[in-house]
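Asker: Quick one: sequence plus predicted model below, questions after.
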Amino acid sequence: MKLFKKRDAAPDPEPAAAPVKIEGKGRATPRRKDAEARRLHPVVPTDRKAAKAEARAKRDEAWRLRSEAMKTGDERYLPVRDKGPIKRYIRDYVDARFSLGEVFIPLAFVLMIVAFGIQTRLAQTGLLLMMGLYAVLILAVVDAVVCWWLVRRRLYAKFGQDTVRSQGMIFWYILTRCFSLRRMRQPAPQVARRHYPS
């Protein structure tokens, strides 16, 4: 009796069909010299004067478009810090109201000239004028903070808290605009006084 029987040999599997080989790429392989020549670009343009003139023309056109956008408020050409509906809303709100910061710089200029002029004769009056200037500065900062608080509430209601916070610190944007003279603001105001955005 055989303990170990030889298993029946399994039938050989059918040979797999040989893959169809595709001959060639359908195009000739370019020579290395030709391929390298196609990849080469001159570092220095052949006609430097023409390249300079073209670069200057592009720069002047970009500057012109940006300057025009600063006057008209065209979103396409505004700088990144001024782009977007949230920044537009802030500008319109600040431009619609009167801010104490608008008068601070001209008032400071006048008061400093007067204070230095009379300081030698009336030292007490010059000191009072300087204290008045500091008082105006503090009131202007408080006014800007109130403006920021009001604008932030409106922005949260209109755009949502997360969207507004994704814009970064809007406080400094509001503060700098509140302390600029209306006619000197960039981008230029697009709304009249008391025409607040909805």
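Answerer: Yep, it's here. Numbering: from 1, shown residues only.
Asker: CA atoms for contacts and neighbours, from now on please.
Answerer: Will do.
Asker: which residues touch the nearest residue to Pro187 once chain neighbours are set aside?
Answerer: Among residues not flanking Pro187 along the chain, Met70 sits closest, at 4.2 Å (CA to CA, 6 or more residues apart in numbering). Met70 makes contact with 78, 186-188, according to CA atoms under 8 Å, 6 or more residues apart in numbering.
Asker: and Met70, what helix or strand is that in?
Answerer: helix 48-72 (DSSP states H and E).
Asker: Name the residues of that helix that are buried.
Answerer: Buried residues in helix 48-72, counted by 16 or more other CA atoms under 10 Å: 66-67, 69-70.
Asker: do stretch 165-173 as well
Answerer: Neighbour counts over stretch 165-173 (16+ other CA under 10 Å) mark 170, 173 as buried.
Asker: gap between the two ends of it?
Answerer: Stretch 165-173 stretches 13 Å from its first residue to its last (CA to CA, to the nearest Å).
Asker: Contacts for it, please.
Answerer: Against stretch 165-173 from outside (CA under 8 Å, 6+ apart): 145, 148.
Asker: before we move on, the earlier item: which SSE is immediately downstream of the helix holding Met70?
Answerer: Going down the chain from helix 48-72, the next helix or strand is helix 85-96, by DSSP H and E.
Asker: What is that next one packed up against?
Answerer: Applying 3 or more CA pairs under 8 Å, 6 or more residues apart in numbering; DSSP states H and E, we find helix 85-96 packed against helix 123-159, helix 171-178.
Asker: Try it again at 10 Å.
Answerer: With contacts taken as 3 or more CA pairs under 10 Å, 6 or more residues apart in numbering; DSSP states H and E, helix 85-96 sits against helix 123-159, helix 161-165, helix 171-178.
Asker: Comparison target below:
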Amino acid sequence: MLGWKKNTSEPDVNSVTPESVTSPTQPGKKGRPTPKRRESEAARRRPLVPDDRQAAKKANREEARKARMTQREAMARGDEKALPARDRGPIKRFIRNTVDSRLSIGEILLPLMLIVLVLMFIRVQAVVFFAMILVWGIVIAGILDAVLMWRRTKKAIIEKFGEEPPRGSASYAVMRSFQMRISRMPKPQVKRGDKSWKA
């Protein structure tokens, strides 16, 4: 139609300048094309078997070593969760504290055996005989001391907990009393002569 005029509101294509086009680095924009789904899945996909198996084995061994060290440290502290079944429970802790708070004759048996072993090389009959008599005397005294210790400990357990100690507690106490204090596991939690833990 002759009276029709071109709409002046439409932008002229030729008048669009490069500055008017939104820059891909403009704030609020990604600045990069959207990755395809195939590319995204490939980026997330990881091999089930690592490329360097030797390094993976080494890393696994290191993790296992750290786990064992943590377990051993917790056991040495007497942490109930880290203790084996034979060491768990308040009664077993009571037995350990009883043994550790006293000086047992059986503790000196192992150091004495080492001394006797050294004396064996002297090849003096009188010295060897005296050493053997001393060892057997310490063994007998240690057994008697351990038996008396257990009788007192058993009585204290019944008074404190109102029940008999579990099966195997006697050997548990005697064996610990014959171990050197430094080699006991869990480590002693009380000092010699300390009775405050009984309160």
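Answerer: Happy to help now that I have it. Predicted model only: the values in this text are computed from it and were never measured.
Asker: And the TM-score between these chains?
Answerer: Once superposed, chain against chain, the TM-score is 0.66 (TM-score structural alignment, normalised by the length of structure 1); 148 aligned residues with a CA RMSD of 2.3 Å.
Asker: So which residue is dead centre in structure 2?
Answerer: In structure 2, the residue lying closest to the centroid (CA atoms, centre = their mean) is Gln71, at 1.7 Å.
Asker: What count of nearby residues applies to the closest residue to Ser180 of structure 1 other than its chain neighbours?
Answerer: Leaving out its chain neighbours, the residue that sits closest to Ser180 of structure 1 by CA to CA, 6+ apart is Glu102, at 5.4 Å. Applying other CA atoms under 10 Å, we find 18 residues neighbouring Glu102 of structure 1.
Asker: and the gap between the residue mapped onto Glu102 of structure 1 from structure 2 and Leu148 of structure 2?
Answerer: Counting by TM-score structural alignment, Glu102 of structure 1 lines up with Glu107 in structure 2. Computed as CA to CA, the Glu107 of structure 2 to Leu148 of structure 2 distance reads 15 Å.
Asker: Check Leu117 of structure 2 too.
Answerer: Leu117 of structure 2 is 29 Å from Leu148 of structure 2, where distance means CA to CA.
Asker: Kindly report the same for Ala64 of structure 2.
Answerer: Distance of Ala64 of structure 2 to Leu148 of structure 2, computed by CA to CA: 43 Å.
Asker: One more: Tyr172 of structure 2?
Answerer: Distance, Tyr172 of structure 2 to Leu148 of structure 2, using CA to CA: 14 Å.
Asker: And for Ile108 of structure 2?
Answerer: In this structure, Ile108 of structure 2 and Leu148 of structure 2 are 17 Å apart, going by CA to CA.
Asker: So for these two, which sits in the more crowded spot?
Answerer: Ile108 (18 against 12).
Asker: The closest residue in space to that one that isn't next to it in sequence: how many residues sit nearby?
Answerer: Here the nearest residue to Ile108 of structure 2 in space, its sequence neighbours aside, is Met180; by CA to CA, 6+ apart that works out to 7.4 Å. Here the number of neighbours of Met180 of structure 2 (other CA under 10 Å) works out to 15.
Asker: go on, Phe178 of structure 2?
Answerer: Using other CA under 10 Å, the number of residues around Phe178 of structure 2 comes to 21.
Asker: Phe94 of structure 2 versus the nearest residue to it once chain neighbours are set aside, what's the distance?
Answerer: Of all residues not flanking Phe178 of structure 2 in the chain, Gly106 sits nearest, at 4.3 Å (CA to CA, 6+ apart). As for Gly106 of structure 2, its distance to Phe94 of structure 2 is 19 Å (criterion: CA to CA).
Asker: For those two, indicate the residue with more neighbours.
Answerer: Gly106 (23 against 17).
Asker: dump the residue contacts of that one.
Answerer: 138-146, 174-180 (CA atoms under 10 Å, 6 or more residues apart in numbering).
Asker: What about those, which one has the most neighbours?
Answerer: Ser177 (27 neighbours).
Asker: Now check structure 1 for the residue matching that residue.
Answerer: Counting by TM-score structural alignment, the partner of Ser177 of structure 2 is Cys178.
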